[in-house]
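> Fold the following, please.
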Amino acid sequence: MYQALYRVWRPKSFDDMVGQETIANTLKNSVLTGKISHAYLFSGPRGTGKTSAAKILAKAVNCLQSQDGQPCNACEICTAANDGMLGDIIEIDAASNNGVDEIRDIRDKSRYAPTRARYKVYIIDEVHMLSIGAFNALLKTLEEPTQNVIFILATTEVHKIPATILSRVQRYDFKRINEQDIQNHVKHILQTQHQAYDEKAVALIARMANGGMRDALSLLDQALSYGNGTITLETVANITGAVSQEQLFSYVNAVGAKAGSLAMEQLYNILANGKTPMRLVEELLVFSKDVLLSRMDETDTRFSDVALIDSAFFYRMIDVLSQTQQQLKQNVQQDLYVEVMTMQLVQMDSRINTLPNGSASNNELVSNDVIVQLEQRIEQLENKLRALESNAVQASVVPTYEVKKTPQQKNPTDFVVNTQRIFEVLSQATREDKQKIEDDWFDILSCLSAQRKAQLGRSKVLAASATSVIIGFENGFLCGLTMNDKALRQELSEHAMRIIQHPLEIECLPIGQWQDIRTQFIQAKKAGQFSAPTSQESVELDIQHEEKTQEDEVVTQATSLFGNIVEVMED
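The predicted model follows:
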């Protein structure tokens, strides 16, 4: 029967343990000097050698021909232990034997002397799964250990072990095995089996193993089966779900060049190949980190294809990726979040450097860009100051309530509400129009492309008139993104014409500002700024009804306290 590679290549001596040299040497010396404890605790991530070390230690303390603290793997004790036929080495899975009765049974049987070996060894795996009562039953045995009995506890969650247990055992913390050690061991196995392999494929296996040798050998087993004995980068990428370097380069170059359509196309291609959004984010984080590290070494040319993208872009990209990673862990609509992430990356300043090497430093490029922005900002402020002075002269003659017209913002992050246009829509808004748009809003959005549907998917209809609609977003970024996209607003209007029989003009507003805007609208109406009649079911009546209800409650409470002496005075 075929055996998996991780079983065939399980370490049989301390020297065979990979990546845990300190622990191996310590255990070997304790056997060599005879300083053997009655209880050990091996903790660490999965696949790092805890159970293997426990079995090696159990053989070493009982080996008849031990040399330098190592089991010989040739005597009858070692042979029986390797075959799982030695009754004095007992392996117990605490996940399925976690009750008080099972531990009491172990305690009672541990009193009997070993039959063949020098020590009776109990290996309890996943010991953190024991109940509190079971731990208490085990504690008594550890306090007063029986002669010639050794307990070896193994766990991946040492924080769940009671402190009373930890204080009575020798604790060894197994670390994650570094990628280079895993690569060397995988190459050794492939060379021993005379298998052809690609260096990049082995490196990918080591990276995907995440410090676990067992995971690495399991991936290697799959790759050998999938590739008919040949290990290639494409084979490993297919079985692990990893994103290829070519796809990562294409995606990063697209977002760096602000090519939104191309970036979304690259994203959909990656997802269509079966790569999960979480895997994509993890790969992009590693890619960004590697790019930044490579730029510290002038001889490293692995990432020359993204050399024109400034390092500052990758730092900001890591921030966006980290935020998206947290959101993916808490939500099920993962595709939506990576789509929004892509739009955010496209909107970021990539600072593509087209100057030749040595002509200017990144700091000089940033400084020049900042100077240009400051000059533009100063010019805008001067224009606003002149406009305010002009308005002040007019205001001294005839007092008016002026609604400032906000210029269209080019940067979505600097979105400012067009208050005058919002007021014009509200002056004609009715409940019937709003309800009609709400009923058909999903159908209108379903006609859009996937990218634009994702952009408007979380929008909300706030108010509507016969020809216009005000939609709200959770933040100003999406408002600016929508208002700056004339093609999107035109497409929405065309779909509305087809579905509700008339075009729609779109206005956007952050939901957090909706209440303030409505209050300002009522004040503008009272000031006579808008003379257009409003329906009896308009937005104004909604607000007045809320205010009237609050006033009635105050009057009722005052009357109950002071009686008929209360006098209600109108403003």
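
> From now on I want contacts and neighbour counts done on CA atoms only, so please keep to that.
Noted.

> now the helices: where do they sit in the stretch 201-350 of the chain?
Under the criterion DSSP state H, counting those that start in this stretch, the stretch 201-350 of the chain contains helices at 213-226, 233-240, 245-256, 260-272, 277-294, 311-330, 334-347.

> Now residue 451: which helix or strand?
Remark: residue 451 resides in helix 450-456, with elements defined by DSSP states H and E.

> list the buried ones in that helix?
Buried residues in helix 450-456, counting neighbours by 16 or more other C-alpha atoms under 10 Å, are found at 451, 453-456.

> And for stretch 155-166?
155-156, 158, 161, 165.

> Could you do stretch 269-285 as well?
For stretch 269-285, a neighbour-count test (16+ other C-alpha under 10 Å) marks 270-271, 275-285 as buried.

> What's the end-to-end length of it?
19 Å (C-alpha to C-alpha, to the nearest Å).

> who touches it?
241-243, 247-248, 318, 321-322, 324-325, 328, 334-335, 338 (C-alpha atoms under 8 Å, 6 or more residues apart in numbering).

> re earlier: turn the buried residues of helix 450-456 into CSV, columns for distance to residue 147.
Below are those laid out as CSV (distance: C-alpha to C-alpha, whole Å):
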residue, distance to residue 147
451, 71
453, 72
454, 69
455, 71
456, 72
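
> Before we compare anything, build this one as well:
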Amino acid sequence: MAYQALYRVWRPQTFFDVVGQEHVTKTLQNALLQQKISHAYLFSGPRGTGKTSAAKILAKAINCEHAPTAEPCNECAACHGITNGTIPDVLEFDAASNSRVEEMRDVLDKVKFAPTAVKYKVYIIDEVHMLSISAFNALLKTLEEPPKHVIFILATTEPHKIPLTIISRCQRFDFRRITASSIVDRMKLIADESGIDCEERALQMIARCAEGGMRDALSLLDQAISYSQERVTLEDALTVTGAVSQGFLNKLARAIKEKNVVQGLETLNELLFHGKDPARFIEDLILFYRDMLLYKTAPQLEESLERVMLDDEFRQMAEEVPIEEIYQLIDFLNKIQQDMRWTNHPRIFLEVAIVKLCQLETAPPQLQQSGAIEQLLSKIDQLEQELQQLKTMGVSQTAHEAVPQPQKPVHRASRNAFQPPLGKINEVLKQATKSDLNLVKANWGEMLGNLLKSHAALLNEAEPVAASATAIIIKFKHEMICQMAMNRHDFLEAVAAGLFKLTSKRFLLLGVPEEQWLTIRENFLHDSYNRDDGSSEQYSSEEEPHIAEAKKLFGAEFVEIID
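Predicted coordinates:
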């Protein structure tokens, strides 16, 4: 007899053999014992999780000579005939190769005839989502009013492609991905029964590469048995799956941690020399750091680890790498994985990526600010203000004229707080006119409507507050949004281009948070009306006479102009 693959030899013949789907098998067994059989079932879930096997077991249990029973006996003529496929009343229909309405009508025409060999006719339609719309319509009428002796079992991996009118007439059971531990236990049983010697680490590697599918796991095990000599080892499993051994990943992670470019490139070259796929290597490295993050944050969830096995070297590495660095590494590797899809030279791309990883400057943890640091930051603020005033008033003035007026210090929340360009903002305020601001405001709404939604969202709580012939000052309600907007070159270019299209003027965009804008504007007005270089007259000439008079009477710091 010709050799049969392991997944065919060890195909489940009872509900007990269906691994990892207890929520489905228990419900079906209770329905069989209580004789509450539905006319239509829908089995959905990932590939290789037991949908078709469960459908055949259900067909055998319904037609078993010992029914009602929770399990088919697999000894009577009905069970043997359904297992061998010799009973015509149980039909397995492949919708992927028979998707036309003609094939479906040919099958449905025979539904009305009574079964000849068993009690119920069972139609198992595999990959039912592949049926055409016309075929679904033909099936719908039969599902709506089926004969009492007919049961439909629909199996699919993509239930969202099935019309809701079909789904609503079926009892739906969702099959889950099988856990790695359940797959390992099943493979151990098969290996023991077959007399195959396997390392447990090899079975664990195969189970994790199967991604929750028992059929994929047994196919990989079959391939590893053929490749191995007398015993299936971890190296055999790594070879047939194309995965990277954890020893190489630990070695590469050590090189990245120690900023050792030479060791990192040597490890990469060794991996590529053994024929490893670059895309699979990047995926394994991402999963390696993902498992490291889970191990550091939730060590009790060992079952959630997809790629690594908890050896001493991995545990030591996890203790040395801080969580902030893992976040940064995963973000960088995700970008590398996306960029690799479009490159024709994956080897060069990987080598450059390894060099960047070894030279990546990781962000240190947030430091607790001490009194000395606060004092230093305050001194930096004071020096920045004095330097700005010297630039504004001119270095040719006398020492008396150059003494800065006392200003309210700008509050700095943290070292990462957004710092607006005070020099550029003050220059814009010097040249700002009301006509320029009105021109921008008149076209602001139309410009927002022409932007992408992602760009327009940044300006939801922002408005132009001052404008000159060449620049605009935009006030943002939140500092974080302001910083995000000013750091995005695509956003700045889109807004500038939108305004240019409407006003024929190319504006420079300057952002400032609302809290800082009040202080900057007050300081500018205070400086403009207290120095004698003539700039105050130049600035005030653009103002309305009553506004200028009010500032003279009460002081500029107490006057707020509201349009």
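
> what's the TM between chain one and chain two?
TM-score of the superposed chains, computed with TM-score structural alignment, normalised by the length of structure 2, equals 0.63; 391 aligned residues with a C-alpha RMSD of 3.3 Å.

> sorry, back to before: give the next helix or strand downstream of the helix holding residue 451 of structure 1.
Following helix 450-456 of structure 1 toward the C-terminus (DSSP H and E): strand 460-464.

> what range in structure 2 matches the helix or strand following that next one?
Note on strand 460-464 of structure 1: by DSSP H and E, the next helix or strand toward the C-terminus is strand 468-473. Mapping strand 468-473 of structure 1 onto structure 2 (TM-score structural alignment) gives no aligned residues.

> quick check: angle from strand 468-473 of structure 1 to strand 460-464?
Calculated by axes from the mean of the first three to the mean of the last three C-alpha atoms, to 10 degrees, strand 468-473 of structure 1 forms an angle of 150 degrees with strand 460-464.

> so what secondary structure elements neighbour strand 468-473 of structure 1?
helix 419-428, strand 460-464, strand 505-510 (3 or more C-alpha pairs under 8 Å, 6 or more residues apart in numbering; DSSP states H and E).

> what would the ones you listed look like in a markdown table with mean neighbour count?
What follows is these, written out as a markdown table (neighbours: other C-alpha atoms under 10 Å):
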| stretch | mean neighbour count |
| --- | --- |
| helix 419-428 | 19 |
| strand 460-464 | 22 |
| strand 505-510 | 22 |
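
> With respect to residue 438 of structure 1, which of those lies nearest?
Comparison of these against residue 438 of structure 1 by C-alpha to C-alpha identifies strand 460-464 as nearest, at 6.3 Å.

> ok now the closest one, how far from the chain's centre?
32 Å (C-alpha atoms, centre = their mean, to the nearest Å).

> Give me the helices and strands touching that strand, please.
Against strand 460-464 of structure 1 (3+ C-alpha pairs under 8 Å, 6+ apart) you get helix 419-428, helix 431-445, strand 468-473.

> And the nearest residue to residue 362 of structure 2 once chain neighbours are set aside, how far from residue 257 of structure 2?
Residue nearest to residue 362 of structure 2 in three dimensions, not counting chain neighbours: residue 325, with 5.7 Å by C-alpha to C-alpha, 6 or more residues apart in numbering. Distance, residue 325 of structure 2 to residue 257 of structure 2, using C-alpha to C-alpha: 9 Å.

> Three-state assignment for residue 472 of structure 2, please.
strand (DSSP: H, G, I helix; E, B strand; the rest coil).

> Quick check: it vs residue 457 of structure 2, distance?
19 Å.

> and if you look at residue 545 of structure 2?
38 Å.

> More neighbours: which of the two?
residue 457 (14 against 10; other C-alpha atoms under 10 Å).

> Identify the residue of structure 1 aligned to the more buried one.
Using TM-score structural alignment, residue 457 of structure 2 lacks an equivalent in structure 1.

> residues in contact with residue 457 of structure 2?
Residues near residue 457 of structure 2 by C-alpha under 8 Å, 6+ apart: none.

> Would you map the helices across the stretch 401-550 of structure 2?
Using DSSP H, counting those that start in this stretch, helices in the stretch 401-550 of structure 2 cover 422-431, 434-450, 453-457, 479-486, 489-503, 514-528, 535-540, 545-554.

> what angle separates the longest one from helix 489-503?
Spelled out, that is helix 434-450 of structure 2. Inter-element angle recorded for helix 434-450 of structure 2 and helix 489-503: 120 degrees (by the same axes, to 10 degrees).

> Okay, buried residues for helix 434-450 of structure 2 please.
For helix 434-450 of structure 2, by 16+ other C-alpha under 10 Å, it's 436-437, 440-441, 444, 447-448.

> now the strand or helix carrying residue 549 of structure 1: which residue numbers in structure 2?
Element membership of residue 549 of structure 1 [criterion: DSSP H and E] is helix 539-562. Alignment of helix 539-562 of structure 1 against structure 2: no match, by TM-score structural alignment.
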